[in-house]
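A.B. asks: Predicted model, plus sequence, below.
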Amino acid sequence: MKRILVLFGGCSTEYEVSLQSAHGILSHMDPTRYTPLMVGITRQGRWLCYTGPLEAIAEDRWQGEHCVPCTLSLDRGERRLLLLDGSGRALPFDGAFPVLHGKNGEDGTLQGLLELAGVPVIGCGALSSALCMDKDRSHKLAALAGVPVPKGAVFRWGAEPEAIRRAAEALGYPLFVKPVRAGSSFGITRVAGPEGLPQAVEEAFSHDREILLEEAVDGFEVGCAVLGTGELTVGQVDEIQLSQGFFNYEEKYTLKTSAIHCPARIPPETADRVRQAAKTVYRALDCKGFARVDFFLTPAGGLLFNEVNTIPGFTAHSRYPNMMKGIGLDFSTLVSKMVETEELS
């Protein structure tokens, strides 16, 4: 039986969502094949080995009597969790499953730490995680692979406001101003006209040292779940229906004014194009294990790459497991297949 280090929580603004996703993964992990070793990372960055009930994780009640401070052994290949309670104990494990969203969890930093220690990582590695978090560089690689992307312009911190203004005028309004590296739509503003540009730029720069001005694509968003490293499995294509604004953090987790249709309400041949493009982008960005690839679909049938989410949500209502459910993979089977994509020896 394999022991899997499941990491959750973290210092990002998506801490609560990570708890929900970790609860989903742990609740559907086959107990006859895998033993989870649960490690929660607090908002302050403290690592705690947790041995309490799963429900407390989902409700953010996990910190307390069931926790022991811990750290990862960095001796390459040891694959041990060192307990810092004075006992000198070390818990062995076979691989790590990061279930953290956003910065310092999904951006390659944690994956790099695990890879440095010689720990097999379930899901995307350091390179692909970093690339997929980067909206500019992921778009450039997707375009080189033959998948169209929206028009945009990138600026670094300290750029002249006049240069940003001219780029916005060239793209045309409305447009989006985005941090180049941020998760779950944080720092993104839809700008209807020149008067809203300065504040949107300031907001985006508060999240990252680089920002992206991007055209507002006429159409709607579709997504595709991809599973595997060698041979790839793709789920049903889904569709985001918006009644206003854009798919920001609140909408992603409350669906107040939006809806998710799975399967997407598009012709079968269009869905096939989405699935093929998703595999192309997945390969181009060196993804492995699993990821969700999102696109814009225009009224004329054009397909433009938006982003890759390397650690998508894993609650019962999340898009990724529902896409896979659409092709016959229930949640428990999906979790087993995700773990199996990494050879644990």
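C.D. replies: The structure has been received and is ready for your questions. This one's a predicted model, so the numbers in the text were calculated from it and none came from an experiment. Numbering: from 1, shown residues only.
A.B. asks: From here on, just use CA atoms for contacts and neighbour counts.
C.D. replies: Noted.
A.B. asks: Quick check: buried residues in the longest helix belonging to the chain?
C.D. replies: Longest helix in the chain, counting residues (DSSP state H): helix 268-284. For helix 268-284, the neighbour count (16 or more other CA atoms under 10 Å) marks 270-271, 274-275, 277-279, 281-284 as buried.
A.B. asks: got it, and stretch 312-320?
C.D. replies: 312-315, 318-320.
A.B. asks: where along the stretch 1-150 of the chain do the helices fall?
C.D. replies: 15-27, 54-58, 109-116, 126-133, 135-144 (DSSP state H, counting those that start in this stretch).
A.B. asks: which helices and strands sit right next to the last one?
C.D. replies: Spelled out, that is helix 135-144. Here helix 135-144 touches helix 126-133, helix 268-284, strand 303-309, going by 3 or more CA pairs under 8 Å, 6 or more residues apart in numbering; DSSP states H and E.
A.B. asks: Tabulate the ones you listed in TSV, adding columns for distance to Asp238.
C.D. replies: Shown next, in TSV, are the helices and strands packed on helix 135-144 (distance: least, CA to CA, whole Å):
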stretch	distance to Asp238
helix 126-133	20
helix 268-284	9
strand 303-309	14
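A.B. asks: right, and these - which one's nearest Ile164?
C.D. replies: strand 303-309 (21.5 Å; CA to CA).
A.B. asks: Against which helices or strands is the closest one packed?
C.D. replies: Using 3+ CA pairs under 8 Å, 6+ apart, strand 303-309 sits against helix 126-133, helix 135-144, strand 290-297.
A.B. asks: between these, which gets nearest to Leu72?
C.D. replies: Per CA to CA, nearest to Leu72 of those: helix 126-133, 17.0 Å.
A.B. asks: picking up where we left off before, wait, which of the helices of the stretch 1-150 of the chain is closest to Val339?
C.D. replies: helix 15-27 (10.6 Å).
A.B. asks: Contacts made by that closest one with the rest, please.
C.D. replies: 6-10, 36, 43, 54-55, 57-60, 99-101, 313-316, 335 (CA atoms under 8 Å, 6 or more residues apart in numbering).
A.B. asks: List the ones among those residues that fall in strands.
C.D. replies: 6-9, 36 (DSSP state E).
A.B. asks: here's the one I want to compare it with:
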Amino acid sequence: MTTQPDRNARLGSGAHGRLRVLVLFGGRSSEHPISCITAAGVLNAMDPDRYEAVPVGITATGRWHGFEADPAHWNLPGGDLPQVPEPADPLALRCTERGGHDLVSVASGESHGTIDVVFPLLHGPFGEDGTLQGELEMAAVPYVGAGVLASAVGMDKHFMKVAFQAAGLQVGPWETITDRQWRGEREAVLERVAALAFPVFVKPARAGSSFGITRVAGAEDLVAAIEEARRFDPKVVVEAGIVGREIECAVLDGHGVQAPRASLPGEIVVHDGSGQHEFYDFQAKYQDDTAADLSCPADLPEAAIDTVRRLAVVAFDAVDAEGLSRVDFFYTPAGEFVINEINTMPGFTPISMYPAMWERSGLAYGELIGELLQLALERGTGLH
């Protein structure tokens, strides 16, 4: 018999036994501002009776900058994207003699208190790709989300697809272009990519938030699209367009030996009448709140809803994910689900797809944050 863990069993190091949660955001990737916006949502929703939030922004150069816990500072203001400024005295984690971890000023050595758990709200390379997770594993600090391997595989669209195929999931046709191939075998690359059915989507292999993605209708536009993707990542993936509706499902890890849980599936309906959004691009996601609506549960037959929830958990396990993930599928006119990708640290603002789907499934945003922190503490670090 599996018992539900006692949510109040662990006392934190903060005042009145609150857990001190290091909320990390920003980072070195092109998704830096999206991470800042996500942090604002999480800081707003954290229960101050249970958690003491310690916000730390990571600059574009990788330095840690401590801030007061004021989420309004990181909201998306009037179209300007937030950015973490360079600190005068950067911070770092330091092991204590008691086996804990203090946040300290690098220059002065001043302690800013012990950290119980880390909520790394970073997207893209140097945050979501296993690099930060490796640092936290080495420091033995519990953290929310996937570990090193799952983060790395989930960030690389090529290896992600290989893992999905090995798990028996249906994957659409694609080609991968490495930096060496593009610089040394360009004509051969263009020939094999042109063999895919147009339109195709040209994407940076290890980026998100729709940065650098181009829909290409014909071979004459491939070079420009590949060069645009290479501005964000020298490794590029080109995917054949799939005819179908885009269906997403949120997965939340289980406690102990319990299986991961899947939310009701959702569907983003892009209804922009101006023709500005050929797909659910960056502007539609973050800068145009009239461009799309979330339908959750998605308008699907009951059997299809059951199927996509089951397949989302298969995808979660295929990359050995932990904590949370959002899994994206295409639902074809033939009634089949073709997997598109998994996101091991999805957008987490209150209106983002991942928390919105859980909200519609009965788990409120603040409760979801509590679940993720509890899962991180239960798992700990190291091999398990």
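C.D. replies: Nice, I can see it. Every value quoted in this text rests on a predicted model; they were computed, and no experiment measured them.
A.B. asks: circling back: would you mind checking the contacts of helix 15-27 of structure 1 for buried ones?
C.D. replies: 6-10, 36, 54, 57-58, 99-101, 313-315, 335.
A.B. asks: Looking at structure 1, name the residue matched to Lys285 of structure 2.
C.D. replies: By TM-score structural alignment, Lys285 of structure 2 lines up with Lys252 in structure 1.
A.B. asks: Run a quick neighbour tally on its match.
C.D. replies: For Lys252 of structure 1, the neighbour count with other CA atoms under 10 Å is 19.
A.B. asks: so which helix or strand takes in it?
C.D. replies: helix 249-254 (DSSP states H and E).
A.B. asks: and after that helix, which helix or strand comes next?
C.D. replies: Assigned by DSSP H and E, the successor of helix 249-254 of structure 1 is strand 258-261.
A.B. asks: Superposed on structure 2, what's the mean shift for that next one?
C.D. replies: Aligned to structure 2 and superposed, strand 258-261 of structure 1 gives a mean residue distance of 2.5 Å (mean CA distance after the TM-score superposition for structure 1).
A.B. asks: What is that strand packed up against?
C.D. replies: Using 3+ CA pairs under 8 Å, 6+ apart: strand 258-261 of structure 1 touches strand 233-242.
A.B. asks: can you rerun that using 10 Å?
C.D. replies: Strand 258-261 of structure 1 makes packing contacts with strand 233-242, helix 249-254, helix 319-325 when contacts are defined by 3 or more CA pairs under 10 Å, 6 or more residues apart in numbering; DSSP states H and E.
A.B. asks: now, of the ones you listed, which is deepest in the fold?
C.D. replies: helix 319-325 (a mean of 24; mean count of other CA atoms under 10 Å).
A.B. asks: Show residues contacting it.
C.D. replies: 24, 223-227, 233-239, 252, 260-263, 290-293, 309, 311-316, 328-335 (CA atoms under 10 Å, 6 or more residues apart in numbering).
A.B. asks: Recalculate using a threshold of 8 Å.
C.D. replies: 224-225, 234-238, 262-263, 292, 312-316, 330-331, 334.
A.B. asks: and it, how far from structure 2 on average?
C.D. replies: Mean for helix 319-325 of structure 1 is 0.8 Å (mean CA distance after the TM-score superposition for structure 1).
A.B. asks: so where in structure 2 does that helix end up aligned?
C.D. replies: Counting by TM-score structural alignment, helix 319-325 of structure 1 corresponds to 353-359 in structure 2.
A.B. asks: what's the answer for stretch 161-171 of structure 1, then?
C.D. replies: Residue span in structure 2 matched to stretch 161-171 of structure 1, by TM-score structural alignment: 186-196.
A.B. asks: picking that back up, reformat the buried residues of stretch 312-320 of structure 1 as TSV; add distance to Glu215 of structure 1.
C.D. replies: Listed next are the buried residues of stretch 312-320 of structure 1 as TSV, based on distance: CA to CA, whole Å:
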residue	distance to Glu215 of structure 1
Pro312	25
Gly313	27
Phe314	30
Thr315	32
Ser318	28
Arg319	25
Tyr320	27
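A.B. asks: from these, which is closest to Leu131 of structure 1?
C.D. replies: Nearest to Leu131 of structure 1 among the buried residues of stretch 312-320 of structure 1, with distances taken as CA to CA, is Pro312, at 15.4 Å.
A.B. asks: Can you give me every residue that contacts that closest one?
C.D. replies: Pro312 of structure 1 sits in contact with 101, 291-292, 318-320, where contact means CA under 8 Å, 6+ apart.
A.B. asks: Which of those sits closest to Glu169 of structure 1?
C.D. replies: Arg292 (32.3 Å).
A.B. asks: Which one, of the helices and strands packed on strand 258-261 of structure 1, ends up nearest to Glu160 of structure 1?
C.D. replies: helix 249-254 (29.3 Å).
A.B. asks: Could you give the separation of that closest one from the chain centroid?
C.D. replies: 14 Å (CA atoms, centre = their mean, to the nearest Å).
A.B. asks: Figure out which of the helices and strands packed on strand 258-261 of structure 1 is closest to Cys67 of structure 1.
C.D. replies: Judging these by CA to CA, what sits closest to Cys67 of structure 1 is helix 249-254, at 28.3 Å.
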